[in-house]
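just to be clear, the model below is a prediction. Sequence and coordinates:
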Amino acid sequence: MKIGLYFGSFNPIHIGHLVIANHIAEHSDLDQVWFVVTPHNPFKKKSSLLDNYQRLELVYRATKDYDKLKPSDIEFSLPQPNYTINTLVHLQEKYPNHEFSLIMGEDNLKSFHKWKNYDVILENHDIYVYPRISDNKVNTQFTGHKKIHVVNAPIMELSSTFIRNAIKTRKNVKPMLPENVWEYLDEMNFYR
């Protein structure tokens, strides 16, 4: 089974995340997309980041009606700070019959050459890149690379930061979130 790993804090997960993940699941050779919830880095100031399991609950609620989209807490049990290469090695050991790929925005691809063991990642894993509005071009060393697939996904100009700030100032963000995610945020008074 081919799995695409979509890493993020998902603080909160919103319809932009779902549109991109579902598009890639439906219009690529991937069988599933796993939302890998990144744990809070213990060395960083907490700010407005919800607890790991609260964010996982939001992802669970957002994806439960989609067969090809799954929540993942795989990084919760790994030492922090964690590197993507360690997560990939751990997943390959745990699921030897799965083939794992990365999903990232083109802005992440620009700094990909700075990632720990990026060359090993690229040698062993495909990368699916979705567009972001940007004037900067992708690093030329990755242009036309056989392991990098640019996906013609819809461009989503929606961010979790925007949503958190809007909630804090009592704006209606309900249309930007899956209904059951909005209900949970509202019920728990998150981000207010």
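Great, that's in hand.

hey, let's count contacts and neighbours off CA atoms from now on
Fine.

wait, a strand at residue 30?
No. Checked against DSSP: H, G, I helix; E, B strand; the rest coil, residue 30 lies outside a strand; its state is coil.

measure it to residue 24 for me?
Residue 30 sits 7 Å away from residue 24, going by Cα to Cα, to the nearest Å.

any chance you could map the helices in this structure?
With helices called from DSSP state H, the chain shows them at 15-26, 52-63, 84-94, 106-110, 118-124, 160-168, 179-188.

so for residue 30 and residue 24, which residue has more residues nearby?
residue 24 (23 against 18; other Cα atoms under 10 Å).

in contact with the more buried one, which residues?
By Cα atoms under 8 Å, 6 or more residues apart in numbering, residue 24 lies in contact with 30, 33, 151, 153.

what sits against the nearest residue to the third one once chain neighbours are set aside?
Closest residue to residue 151 apart from its sequence neighbours, by Cα to Cα, 6 or more residues apart in numbering: residue 130 at 5.2 Å. The contact partners of residue 130, taken as Cα under 8 Å, 6+ apart, are 20, 103-106, 150-153, 155.

below is an additional structure, to be compared with the one above:
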Amino acid sequence: MKIGLYFGTFNPIHIGHLTIANHIAEYSDLDKVWFVVTPHSPFKKKNSLLADRQRYEMVYRATYDYIKLEPSDIEFNLPQPNYTINTLAYLQEKYPQHEFALIMGEDNLKSFHKWKNYELILENHHIYVYPRISEGQVETQFDKHHKIHKIDAPIMELSSTFIRKAIKDGKNVRPMLPEHVWGYLDEMNFYR
């Protein structure tokens, strides 16, 4: 089985994440997309995150009705801060029957050359890139690489940061969140 790994803090997961993941699951050669809930990205401050299990619960609720989308807490038990190369090595060892690919926004591809062991990632994995509106250029080495696949997914300019701030400011963000995620956020009084 060919599985796309969509890494993120998902703080919270929103309809942009779901739309992109579902589009890639339906319009590429991937069989499934796993939302890998990241406990601590080396690029983010940990104090702004909800607890790992709370974010996993939101992803679980958001993907429950989608057969090709699944939550993953695989990184919760790996040393922190975690790097993608370590998670990929762990997954290959744990699930040798699967082929794993990365899913990332074009903005991340622009900084991919700064990732730990990015050459090794590219040597062993395909990368599916969805469009993002962002500054800067993609490195020439990645522009026409045979393992990098640009996906013509909808451009979703919605961010978890925007949603958190809007909730804090008392705005109605319900249409931006999957119904079950909104219910959980509201019930738990998150981000207020």
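All right, it came through fine. None of these values were measured; they are calculated from a predicted model.

nearest to residue 45 of the first structure among the helices of the first structure would be which one?
helix 52-63 (14.4 Å; Cα to Cα).

onto which residues of the second structure does that closest one map?
The alignment of helix 52-63 of the first structure onto the second structure (TM-score structural alignment) spans residues 52-63.

can you list contacts of the matching stretch?
Applying Cα under 8 Å, 6+ apart, the set of residues contacting stretch 52-63 of the second structure is 9-13, 18, 35, 37-39, 69-73, 76, 178-181, 184.

ok, back up a step: list just the nearest of the contacts of residue 24 of the first structure to residue 162 of the first structure.
Nearest to residue 162 of the first structure out of the contacts of residue 24 of the first structure is residue 153 (Cα to Cα; 21.0 Å).

quick one: map the closest one onto the second structure.
So, by TM-score structural alignment, residue 153 of the first structure is matched to residue 153.

so who does its match touch?
Going by Cα under 8 Å, 6+ apart, residue 153 of the second structure touches 20, 23-24, 130-131.

from these, which is closest to residue 49 of the second structure?
residue 20 (22.2 Å).

does that closest one touch residue 154 like I think?
Yes. Counting by Cα atoms under 8 Å, residue 20 of the second structure touches residue 154, with 6.9 Å between them.

who has more neighbours out of those two?
For the pair residue 20 of the second structure and residue 154, the greater number of neighbours falls to residue 20 (22 against 13), based on other Cα under 10 Å.

and the nearest residue to the more buried one once chain neighbours are set aside, how close does it get to residue 28 of the second structure?
Sequence neighbours aside, residue 153 is the residue nearest to residue 20 of the second structure in space, at 6.3 Å (criterion: Cα to Cα, 6+ apart). Going from residue 153 of the second structure to residue 28 of the second structure by Cα to Cα gives 10 Å.

likewise for residue 61 of the second structure?
The gap separating residue 61 of the second structure from residue 28 of the second structure is 24 Å, by Cα to Cα.

which residue lies farthest from the center of the second structure?
When distances are taken from the C-alpha mean of the second structure, residue 170 lies farthest, 26.5 Å away, according to Cα atoms, centre = their mean.

residue 114 of the second structure: neighbour count?
Neighbourhood size, residue 114 of the second structure [other Cα under 10 Å]: 10.

er, residue 62 of the second structure actually
By the measure other Cα under 10 Å, the count of residues near residue 62 of the second structure is 24.
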